[in-house]
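*Asks:* from the sequence below, what's the structure:
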Amino acid sequence: MKALLIKYKSVVKFILTFLTVYFVLTLAYKFYLDFSDGSKYYPDYMTNLVAKQSESLLDTFGYDTAIVPHEDQPSMKLMVKGKYVARVVEGCNSISVIILFLSFIIAFAGKFKTTFMYILAGSVLIYSVNVFRIAILSIGLYNYPWRKAILHNAIFPLIIYGMVFLLWMFWVSRFSKLKKKDA
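*Replies:* Purely as a prediction, here's the structure:
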């Protein structure tokens, strides 16, 4: 067993680092959600912000859009031209995806400054693409409501998770310490 641990030391280190960072950040995010003040920013600040930014983006695209708190669920209702097309829930705010991204990058960390800048740039990119994703999904749901299942469950997760995967692959091939050791 010891020989296997020594042989696969870098794999074990990656897995333990990834799981530790993911657990700590997920726990911190859960505490944030548990203690967020839903009276000022409903249902929580980040979900509210993403909903409002999606609304602004849709307005920029020329759609008459409104965001209103959902009466029965902890979410924001997104209305396009008076038609209820989508709910923006906590899972739509991209924080969980950013936590997954961060955990991987930290597990494959490179130089501190490079790692920090990549985490910052990648997180901003993921967040921004997510806002565009919600806006485009809303337009799609407004114009093609019968395509809801494929739009929401297949195409748009593919966009966000596909981009995260590409960011990971770019990181590993260009900046991680693992790349430097193999060279």
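*Asks:* hey, let's count contacts and neighbours off CA atoms from now on
*Replies:* OK.
*Asks:* how about the helices in this structure?
*Replies:* Secondary structure of the chain (DSSP state H): helices at 2-7, 9-35, 45-60, 95-107, 112-143, 148-150, 156-174, 177-182.
*Asks:* now the longest one, how far from the chain's geometric center?
*Replies:* The offset between the C-alpha centroid of helix 112-143 and the centroid of the whole chain comes to 7 Å, using CA atoms, centre = their mean, to the nearest Å.
*Asks:* that helix - contacts with which helices or strands?
*Replies:* Counting contacts by 3 or more CA pairs under 8 Å, 6 or more residues apart in numbering; DSSP states H and E, helix 112-143 packs against helix 45-60, strand 76-80, strand 83-88, helix 95-107, helix 156-174.
*Asks:* what packs against the longest one?
*Replies:* Spelled out, that is helix 156-174. Looks like helix 156-174 contacts helix 95-107, helix 112-143, helix 177-182 (3+ CA pairs under 8 Å, 6+ apart).
*Asks:* between it and helix 95-107, how many degrees?
*Replies:* Angle between the axes of helix 156-174 and helix 95-107 is 10 degrees (criterion: axes from the mean of the first three to the mean of the last three CA atoms, to 10 degrees).
*Asks:* any idea which of the helices and strands packed on helix 156-174 is most buried?
*Replies:* helix 95-107 (a mean of 21; mean count of other CA atoms under 10 Å).
*Asks:* to compare against the first, here's another:
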Amino acid sequence: MQYSDGSKFYPDYMTNLVAKQSESLLNSLGYEAKVLPHPNEPSMKLMLNGNYLARIIEGCNAVSVIILFFSFVIAFSGKLKITLLYIFSGSVLIYVVNLFRIVILSLGLYHYPEKSEVLHTVIFPAIIYGMVFLLWIFWVNRFSKFNKKDG
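*Replies:* Modelled structure (predicted):
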């Protein structure tokens, strides 16, 4: 869902939250970061030291990745309490790693703009999906009822 006041667009709540938290992390690292609503689309413009670097869009908020993670764990569920605890802790971990992924991507784009294509399309998706894959492997091997041996 998107919101507009006629002069700028605002993305959904989670995308806005991720953008603001990324801004705070970048500022805590000594950079001058600012996120602003994009004037033409439902996204947030990320500015770093006065340079427009990127847009933070709905796909950057990790919600779809968390849903994918959640779905897999449910499909291979174990005991209810452990399943719920793993979903919660895994979702928090994915969310936090995603924030750091955005920060690292922003710094990469700022310091190495010529590498933007490989950073955005290869390296940084590999971070988030690679971590989810490792969480899945750990889940299936450690807690899933499908890993239980008969006898």
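*Asks:* quick one on the thing from earlier: dump the helices and strands packed on helix 156-174 of the first structure to TSV, plus distance to residue 9 of the first structure.
*Replies:* Shown next, in TSV, are those (distance: least, CA to CA, whole Å):
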stretch	distance to residue 9 of the first structure
helix 95-107	13
helix 112-143	21
helix 177-182	12
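*Asks:* and residue 149 of the first structure? What does it align with in the second structure?
*Replies:* Structural alignment (TM-score structural alignment) places residue 149 of the first structure against residue 117 in the second structure.
*Asks:* tell me how many other residues surround its match.
*Replies:* Burial of residue 117 of the second structure is recorded as 11 neighbouring residues (other CA atoms under 10 Å).
*Asks:* start to end distance for stretch 140-151 of the second structure?
*Replies:* 19 Å (CA to CA, to the nearest Å).
*Asks:* what residues does it touch?
*Replies:* Contact partners of stretch 140-151 of the second structure, identified using CA atoms under 8 Å, 6 or more residues apart in numbering, comprise 76-79, 82-83.
*Asks:* swap in stretch 29-45 of the second structure?
*Replies:* If you take CA under 8 Å, 6+ apart as the criterion, stretch 29-45 of the second structure is touched by 2-3, 7-12, 15-16, 19-20, 23-24, 26-27, 46-50, 52-58.
*Asks:* which bit of the first structure covers that stretch?
*Replies:* Alignment of stretch 29-45 of the second structure against the first structure: residues 61-77, by TM-score structural alignment.
*Asks:* what comes up buried for the matching stretch?
*Replies:* With burial defined by 16 or more other CA atoms under 10 Å, the residues of stretch 61-77 of the first structure counted as buried are 65-70, 74-77.
*Asks:* got it, and stretch 15-28 of the first structure?
*Replies:* Under the neighbour-count criterion of 16+ other CA under 10 Å, stretch 15-28 of the first structure has 17-19, 21-22, 25-26 buried.
*Asks:* which residue sits closest to the most centrally placed residue in the first structure, ignoring its sequence neighbours?
*Replies:* Closest to where the C-alpha atoms of the first structure average out (CA atoms, centre = their mean) is residue 94, at 2.6 Å. Once flanking residues are discounted, residue 94 of the first structure sits nearest to residue 127: 6.0 Å by CA to CA, 6 or more residues apart in numbering.
*Asks:* so residue 94 of the second structure sits against residue 132, correct?
*Replies:* Yes: applying CA atoms under 8 Å, one finds residue 94 of the second structure in contact with residue 132, separated by 7.4 Å.
*Asks:* joint contacts of those two?
*Replies:* With CA under 8 Å, 6+ apart as the test, residue 94 of the second structure and residue 132 both reach residue 65.
*Asks:* thinking again about what came up before, could you single out the most deeply buried of the helices and strands packed on helix 112-143 of the first structure?
*Replies:* Most buried of these by mean neighbour count (mean count of other CA under 10 Å) is strand 76-80; its value is a mean of 23.
*Asks:* that one versus helix 45-60: what angle between them?
*Replies:* For strand 76-80 of the first structure against helix 45-60, the angle by the same axes, to 10 degrees is 0 degrees.
*Asks:* for strand 76-80 of the first structure, give me the average deviation versus the second structure.
*Replies:* Average distance, strand 76-80 of the first structure versus aligned residues of the second structure after superposition (mean CA distance after the TM-score superposition for the first structure): 0.3 Å.
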